[in-house]
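1. Here's a sequence, model it:
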Amino acid sequence: MSLIAFLGAVEIGLLFGLVALGVFISFRILNFPDLTVDGSLPLGAGVAATCIVGGWNPYLGTLLAFFAGCAAGLVTAWLNVKLKILHLLASILTMIALFSINLRVMGRPNIALLGEDTVFTPFEGLGLPFYWMNPLVLLVVVILAKIALDRFLLSEVGLAMRATGANQRMARAQGINTGRMTLMGIALSNGLVAFAGALFAQLQGGADITMGVGVIVIGLAAVILGEAVMSTRTIILATIACVVGSIIYRLFVSLALNADFIGLQAQDLKLITAVLVVAAMTLPGMRRKLRIKKITAGQGVRK
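-> Reported below is the predicted structural model:
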């Protein structure tokens, strides 16, 4: 793998680290299977691209994309909390609706941003090649987002949200408004994903209506891989694991697609994703079995 290919994989891994953080909030903190992210990522991309093409400040467009994602998450949570629709079905309904909404926002299936100013444009004057500059900028963004999320989850409201995901009945007994926590958490989750979509569109030079297909699988793969390779005993470690897992996932994908002797091609990306997710899900169990065998063997030696 060349240096440019490696940095490109790290760049996309950092970008989808934001998606992994969003998926972490819904799946791990709130125990809420949320498929809305497949629609909220292109929503963020479409809002940002539409604003930029319309002459808006790209930073303002990116901020609006974040709030648009929050609104999408609120709809999913509202369907579940207020209308008592099963969380999985509520997220599917919102995801389906977002396809039409995204077309309305963009006005057409795709928007090109070639030649337009983006949030990365001011950093081009630093003199660094784009394949170094973009990963560095994204690294700073991801670190800031991770620190902000850590501080939130360790706050009183964050603890209430974590209690809601752990045991809603007990949380309600402690006076926590679990419905409000669910609304807030799913909104924040999809806001992060839409924010990642806005940055992705500006990196790739355009937004497309289909760019969100399979995003939930990538986010879950990043979370599971991160949990498989490092400890997640604390919130700080868990959020680091999400970003690390996302980078590892993209590096594995890049390695597989660049390994000519394997014979994989670009159309095999979904197959690689499925294999990586299966490997990540089975790895912790295999490690646990090996640990038990070692303990048992050690006890047998003592006897």
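2. From now on I want contacts and neighbour counts done on CA atoms only, so please keep to that.
-> Will do.
3. how about the nearest residue to E227, chain neighbours excluded?
-> Spatial nearest neighbour of E227, chain neighbours left out: A241 (6.0 Å); criterion: Cα to Cα, 6 or more residues apart in numbering.
4. That neighbour: what's it in contact with?
-> 223, 225-227, 229-232 (Cα atoms under 8 Å, 6 or more residues apart in numbering).
5. Name the residues of whatever helix or strand I147 lives in that are buried.
-> Take DSSP states H and E as the rule and I147 turns out to sit in helix 130-153. Buried residues in helix 130-153, counted by 16 or more other Cα atoms under 10 Å: 133-136, 138-139, 142, 145-146, 149-150, 153.
6. list the helices and strands that helix packs on?
-> Under the contact criterion of 3 or more Cα pairs under 8 Å, 6 or more residues apart in numbering; DSSP states H and E, helix 130-153 touches helix 3-23, helix 156-166, helix 235-258.
7. quick one, which of those is packed in tightest?
-> Ranked by mean neighbour count, the helices and strands packed on helix 130-153 are led by helix 3-23 with a mean of 24 (mean count of other Cα atoms under 10 Å).
8. Another for comparison:
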Amino acid sequence: MTLNEIMMSFEIGGIYGIAALGIYLTLRVIDFPDLTCDGSFVLGAASSGILIKNGMNPWTSLSIAMVAGGLAGAATGIIHTKFRVTNLLSGILVGFMLYSINLRVMGGIPNISLMNRDTIFSSFPIVQILGIGLMSCAAITYLLMTDFGLGLSSIGQNKRLAKNSGVSISFMTITCLALSNSIIALSGALFSQHQGFSDVGSGIGTVMTGLASVMIGEKMLPYRSAIFRTISCLTGSILYRIFVSFALHGDYLGLNTSDLNLVTGLMILTVMYTPRKNYAKT
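-> Down below sits the predicted model:
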């Protein structure tokens, strides 16, 4: 691997690390296996791409992309809590519907080119990516340490006890899903600006990539402190991208780009099989 390929792994890993942070909120904090993320990732990319194409400031487009992702997550939460649809099916339904919505957002075309358009990235995109990633980690860490964050965690630990303690399960679930998918949409918007295009199929595999990142990060930083739990998502995503790049560039393994899903699945299985240590402090 060349230095440029390693740097690209860091950049893409940082972008998907933000998505992994959103997946962590639903998967680990409230114990909600949300499958909306594939659609909300593309929704963020589509929203940011079409706005930039129409002349909007790229930073402003990130904020609007987050709002759009938050609405998608809230829709999943409402379907689950108000219509009594199971968590898996509610995410599948919203993600399924988002495909059509994303196409409409993109003007009915499957991809949008951002070539010769201003984006947030300068000559050193790794600076912006890691900066946004670390700020996202800091914001989520602060949230988890507040009373609201403790209420979210209580839902994931014991819903009945949380409800008896006065926690609104429905409100907390909807809010967490909205927050999670807004972060994932931010990741999608950053991805579109970094790659110079928005594609309706770019979100395929986001949930698996995020899951792999979360699990690798937990193995590398097995601490219970909120700051380590959020940083581990970013770290795990970068390591995941580096591992995959090495695997696909290893001629002795005989792998190529089409084997990416196979490598990802095997990596997740390996991480799940590896014993995990828990640290109560630090």
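9. And the TM-score between these chains?
-> Laid over one another, the chains give 0.96 as their TM-score (TM-score structural alignment, normalised by the length of the second structure), with 277 aligned residues with a Cα RMSD of 1.2 Å.
10. picking that back up, tell me which of the buried residues of helix 130-153 of the first structure is nearest to M181 of the first structure?
-> L153 (11.7 Å; Cα to Cα).
11. how about the nearest residue to that closest one, chain neighbours excluded?
-> Leaving out its chain neighbours, the residue that sits closest to L153 of the first structure by Cα to Cα, 6+ apart is L159, at 6.1 Å.
12. Need the counterpart of the one you found in the second structure.
-> Alignment note (TM-score structural alignment): L159 of the first structure maps to L150 of the second structure.
13. In the first structure, which helix is the longest?
-> Across the first structure, the longest stretch assigned as helix under DSSP state H is helix 269-302.
14. What is it packed up against?
-> Using 3+ Cα pairs under 8 Å, 6+ apart as the contact test, the elements touching helix 269-302 of the first structure are helix 215-229, helix 235-258.
15. Go again with 6 Å.
-> helix 215-229 (3 or more Cα pairs under 6 Å, 6 or more residues apart in numbering; DSSP states H and E).
16. What is the equivalent residue in the second structure for the residue nearest to E227 of the first structure?
-> Aligning on TM-score structural alignment places A241 of the first structure opposite S232 in the second structure.
17. Could you check how far S9 of the second structure is from K219 of the second structure?
-> To K219 of the second structure, S9 of the second structure is 20 Å away according to Cα to Cα, to the nearest Å.
18. The helices and strands packed on helix 130-153 of the first structure: which one's closest to V81 of the first structure?
-> Of all those, helix 156-166 sits nearest to V81 of the first structure, with 12.7 Å by Cα to Cα.
19. Can you find the partner of V141 of the first structure in the second structure?
-> Structural correspondence for V141 of the first structure with respect to the second structure (TM-score structural alignment): I132.
20. Okay, that match and I231 of the second structure: tell me how far apart.
-> To I231 of the second structure, I132 of the second structure is 12 Å away according to Cα to Cα.
21. what about the helices in the stretch 1-150 of the first structure?
-> According to DSSP state H, counting those that start in this stretch, the stretch 1-150 of the first structure carries its helices in the segments 3-23, 37-53, 58-81, 87-106, 130-153.
22. For D118 of the second structure, see how far away K53 of the second structure is.
-> Applying Cα to Cα, the value for K53 of the second structure to D118 of the second structure is 9 Å.
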